[in-house]
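K.L.:
make a model of this:
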Amino acid sequence: MRISSVTMYEQSTASINRQQSDFLKVSQQIASGRRVVNPSDDPQAASRAVRVDQSQAITQQYADARVSARNSLAQTESILNSISDSVVSAKTLLVQASSDTLSDVDRESIASELRGIYETMIGQANATDGNGRYLFGGYADNAPPFVKNAEGSIEYKGDANAREQRVDASRLMPVTENGISIFQSVPSGAGYIAEADNANQGSVTFSGPQISDVNDPGYGESFLIVFGGDADNPTYSVQKFDGTKWDDFNPALTNKKYNANEQKLSFGGLNITLKGDSKPGDEILVAQSGSAQRPADLFRTMEAAINVLETPVEDDSQKAALRNTMNTSMRDLDNALDNVLTVRASAGARLNELDVVDAVGSNRMLNYEQTLSDLVDLDYADAISEYSLRQVGLQASQKAFVDIKGMSLFDYM
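P.N.:
This is a model prediction of the structure:
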């Protein structure tokens, strides 16, 4: 069969081009360090690499979110630590103010210190995260969550939610606390607290209440001790809140003669001791801290303590109000401290959880990197061998073309 010169030229050129293409492909792989330079090099590996790359990007986004969450939680934990220190300082001052040896001037000095702690607490409650968002307002974080009303008392203007952030595919984590959980809550184990009505005219003081029987049918209810009778025949009655109003709790505790020297009462699994002269209409509330009848409020506690310390003690009624308020406030501060420490422990636990999630995320990222490397990265030993082979093939193809080009029938004529 006769082979034309055109055919020889075309086949030789095609061979050279093919060898050169293969040689350049290996050169690109070595230069880039990747086995899959173009999707056509390995379509299946390329498509899998795209999915792995997307998973890497998502994992990195979660890692960035955890950094933000850790900053918020660390700041929250730091502020809670400061609040707990403030509560301890306030309790110390109240213990000092409870001494009968102090004068009105001494108590006013303590009240001044206590007011400074109170203002510090307000500042801590309205702390921001550095980006202008208030930490303890829930999702209503564009305005201070705690503000003073017209009467000078502190009101909470935030919402009851805790701002959350997704730190992993399956974990939506609260990264702050709302003000209710910190300043207007008590731990689940908070007990009963007694509180004398501000309008009381008598000099009755109380000691307790102490829990005597948690299995008592009345335990868990709210009670009101109401004084009646007259100066010659004082009486007391124990009432229970039935959901809408106060009603007599027990006939045995209704309109009973009151002993001003010492009156011990037992009801609802509780014991409380009363002393001092009563006036008709005086009331003492005995309820669980955090209940509807005795809501928890750290700022209200501080305000009550400051007000009574700033009021001069001129008679037995004011002296009783001072003693009762001190007793109630100290119990409130104990509950507030327990609550703040509980919330702080929760924030610390979430910080620890972030460390665990970070470790899992880092391992996941390493797995993605290894998978991506297996899919597209180059084996240099194989590539260099292939490079040498393709180079020899190209040179051989070029040498063959030169030899074939020089073959002519006229050389033998």
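K.L.:
all contacts plus neighbour counts: C-alpha atoms, from now on.
P.N.:
Will do.
K.L.:
need the helices for this structure, in chain order.
P.N.:
For the chain, the helices defined by DSSP state H occupy 5-32, 43-97, 104-125, 179-183, 298-310, 316-376, 380-405.
K.L.:
okay, buried residues for the fifth one please.
P.N.:
Of the residues in helix 298-310, those buried under the neighbour-count criterion (16 or more other Cα atoms under 10 Å) are 298, 299, 300, 301, 302, 303, 304, 305, 306, 308, 309, 310.
K.L.:
out of these, who's nearest residue 185?
P.N.:
residue 298 (8.5 Å; Cα to Cα).
K.L.:
the closest one and residue 120: what is the separation?
P.N.:
13 Å (Cα to Cα, to the nearest Å).
K.L.:
give the buried residues for stretch 107-122.
P.N.:
For stretch 107-122, burial by neighbour count (16+ other Cα under 10 Å) applies to 107, 108, 110, 111, 114, 115, 117, 118, 121, 122.
K.L.:
try stretch 180-192
P.N.:
Across stretch 180-192, burial judged by 16+ other Cα under 10 Å covers 180, 181, 182, 183, 184, 185, 186, 187, 190, 191, 192.
K.L.:
which of those residues sits closest to residue 75?
P.N.:
Of all the buried residues of stretch 180-192, residue 75 sits closest to residue 182, with 14.5 Å by Cα to Cα.
K.L.:
quick check: the residue nearest to that closest one when sequence neighbours are not counted vs residue 284, distance?
P.N.:
Closest residue to residue 182 apart from its sequence neighbours, by Cα to Cα, 6 or more residues apart in numbering: residue 340 at 5.9 Å. Note on residue 340: its distance to residue 284, by Cα to Cα, is 27 Å.
K.L.:
can you redo the buried residues of stretch 180-192 as TSV with distance to residue 82?
P.N.:
TSV is the format used below for the buried residues of stretch 180-192 (distance: Cα to Cα, whole Å):
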residue	distance to residue 82
180	17
181	16
182	12
183	13
184	17
185	18
186	18
187	19
190	22
191	25
192	27
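K.L.:
sequence B follows; please return its structure for comparison with A:
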Amino acid sequence: MRLSTNMIFDQQVRGVTDAQSTWLKAGAQLSTGRRVTNPSDDPIAASRAVVLSQTQARDSQFALARSFANQGLSLEESTLGDVTTAIQAAQSALVSAGNGSLSDDDRSSYATQLEGIRSQLLNLANSKDGNGRYLFAGYESDKAPFTQDATTGAVTYNGGSDPITQKVDSERTMTVGHTGDAIFNKLTSNAKPEPNGGASQTNLFDMLDSAIAALKVPQTDADDATKQTFSAAMDKANRGFSNSLNNVLAVRSEIGTQLKELDTLDAKGDDRTVTLKDQMSTLVNVDYTQAISTYTMQQQLLQASYTTFSDMSKMSLFQMNK
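P.N.:
Next up is the predicted model:
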């Protein structure tokens, strides 16, 4: 096979170009710290990196969801702590008001105290979060869940019927916003029953209204029937407050369990993040020891290519015939 000067020249140019390309690629890996920048660098590693990247993005979204869930549940727990304190204050006032030696004025004073507690509880039931959304309204958080009738004074729940749920991990969805109906209008399964078998009061505000109304009825010089009615009303209110308190505590217990679970999920998420980061690093990041060695070797090869090209470029058939 006959080799012309042009063929020899072209081969040497390609050799120099290839050596320079490999050297520049090694330099780029050192400067960026990444072994795989384009899919062509390592198709298998690149495809696996895409999957890992999607998993990392998904886990990041779950971590953000858990952060929001933690904030919401913590605010609920704090608010229900105040609700618990208010109900316990109402219980204490009711026990004191049941003392038979009190005057009508004394009982009226306790009624006023319960009215203050009722207003406090109504305010807590209509609490808002930092974004102005009502805590206990379910998905209808743009309006007050509890409203008071201007004529009768009765408090009713008008919020959403479904609690707010949030997916906090790939296989876990939890309640992050309880409805006011489940907190202020419900009783636990082990609630104290009425002695006569009648229906127990479930609405905390109705319980307070009944107790307040009973305390405003004069008992001094009252007949036995009136006194018996008063005593029965006090007993019923005591049972109602006890049942309502147990229900609030049950919700708080659920929230406490959820907050603990969120901490556990966060810890697992952090561990998974570290693992995925290590896997991603193994796939696409450069091994600096190997990269430096490759860079140095390619630099020497490039220099050798330059030298060879320089020597070969001086050769021609005319020079060989001299």
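K.L.:
the residue nearest to residue 182 of structure 1 contacts residue 180, correct?
P.N.:
No: using Cα atoms under 8 Å, residue 340 of structure 1 is not in contact with residue 180, being 11.1 Å away.
K.L.:
how about the strands in the stretch 101-250 of structure 1?
P.N.:
For the stretch 101-250 of structure 1, strands defined by DSSP state E, counting those that start in this stretch occupy the ranges 146-148, 154-156, 164-168, 171-174, 192-196, 205-211, 223-229, 234-241, 246-248.
K.L.:
among the ones you listed, which comes closest to residue 97 of structure 1?
P.N.:
strand 205-211 (16.5 Å).
K.L.:
could you check the angle the closest one makes with helix 316-376?
P.N.:
40 degrees (axes from the mean of the first three to the mean of the last three Cα atoms, to 10 degrees).
K.L.:
what angle sits between strand 205-211 of structure 1 and strand 192-196?
P.N.:
Put simply, strand 205-211 of structure 1 runs at 160 degrees to strand 192-196, going by the same axes, to 10 degrees.
K.L.:
tell me the buried residues in strand 205-211 of structure 1?
P.N.:
205, 206, 207, 208, 209, 211.
K.L.:
next one: stretch 83-90 of structure 2
P.N.:
83, 84, 86, 87, 90.
K.L.:
what is the nearest of the residues you listed to residue 141 of structure 2?
P.N.:
Using Cα to Cα, these come closest to residue 141 of structure 2 at residue 83, 19.4 Å.
K.L.:
so how far is residue 139 of structure 2 from that closest one?
P.N.:
Residue 83 of structure 2 is 22 Å from residue 139 of structure 2, where distance means Cα to Cα.
K.L.:
please apply the same query to residue 17 of structure 2.
P.N.:
Distance from residue 17 of structure 2 to residue 139 of structure 2, by Cα to Cα: 65 Å.
K.L.:
now do residue 240 of structure 2
P.N.:
Going from residue 240 of structure 2 to residue 139 of structure 2 by Cα to Cα gives 28 Å.
K.L.:
the more surrounded of those two?
P.N.:
Counted by other Cα atoms under 10 Å, residue 240 of structure 2 and residue 139 do not tie: residue 240 has more neighbours, with 26 against 19.
K.L.:
how about that one, what's its match in structure 1?
P.N.:
When structure 1 is aligned by TM-score structural alignment, the residue opposite residue 240 of structure 2 is residue 332.
K.L.:
how about residue 212 of structure 2?
P.N.:
In structure 1, the residue matched to residue 212 of structure 2 (TM-score structural alignment) is residue 306.
K.L.:
and that match, what is it in contact with?
P.N.:
111, 112, 114, 115 (Cα atoms under 8 Å, 6 or more residues apart in numbering).
K.L.:
again with residue 6 of structure 1
P.N.:
Contacts of residue 6 of structure 1 by Cα under 8 Å, 6+ apart: none found.
K.L.:
got a list of what the closest residue in space to residue 149 of structure 2 that isn't next to it in sequence touches?
P.N.:
Leaving out its chain neighbours, the residue that sits closest to residue 149 of structure 2 by Cα to Cα, 6+ apart is residue 155, at 6.5 Å. Neighbouring residues of residue 155 of structure 2 by Cα under 8 Å, 6+ apart: 146, 147, 148, 149, 205, 206.
K.L.:
what do you get if the cut-off is 10 Å, keeping everything else the same?
P.N.:
By Cα atoms under 10 Å, 6 or more residues apart in numbering, residue 155 of structure 2 lies in contact with 122, 146, 147, 148, 149, 203, 204, 205, 206, 209.
K.L.:
state the distance from it to residue 29 of structure 2.
P.N.:
Using Cα to Cα, residue 155 of structure 2 is found at 69 Å from residue 29 of structure 2.
K.L.:
for residue 147 of structure 2, same thing?
P.N.:
Going from residue 147 of structure 2 to residue 29 of structure 2 by Cα to Cα gives 66 Å.
K.L.:
who has more neighbours out of those two?
P.N.:
Neighbours per residue (other Cα under 10 Å) separate residue 147 of structure 2 from residue 29, with residue 29 holding more: 20 against 17.
K.L.:
residue 38 is in contact with that one, correct?
P.N.:
No: applying Cα atoms under 10 Å as the test, residue 29 of structure 2 and residue 38 come out as separate, 11.6 Å apart.
K.L.:
ok, the counterpart of residue 304 of structure 2 in structure 1 - contacts?
P.N.:
Alignment note (TM-score structural alignment): residue 304 of structure 2 maps to residue 396 of structure 1. Applying Cα under 10 Å, 6+ apart, we find residue 396 of structure 1 in contact with 16, 19, 390, 402.
K.L.:
now swap in residue 305 of structure 1 and tell me
P.N.:
Residue 305 of structure 1 makes contact with 90, 94, 97, 111, 114-115, 299, 322, 325-330, according to Cα under 10 Å, 6+ apart.
K.L.:
again, 8 Å this time
P.N.:
Neighbouring residues of residue 305 of structure 1 by Cα under 8 Å, 6+ apart: 94, 111, 325, 326, 329.
K.L.:
quote the end-to-end distance of stretch 30-43 of structure 1.
P.N.:
End-to-end span of stretch 30-43 of structure 1 (Cα to Cα): 19 Å.
K.L.:
so where is it in structure 2?
P.N.:
Counting by TM-score structural alignment, stretch 30-43 of structure 1 corresponds to 30-43 in structure 2.
K.L.:
other residues contacting that stretch?
P.N.:
Counting by Cα under 8 Å, 6+ apart, 29, 45, 46, 47, 283, 284, 285, 286, 287, 288, 291, 292 sit against stretch 30-43 of structure 2.
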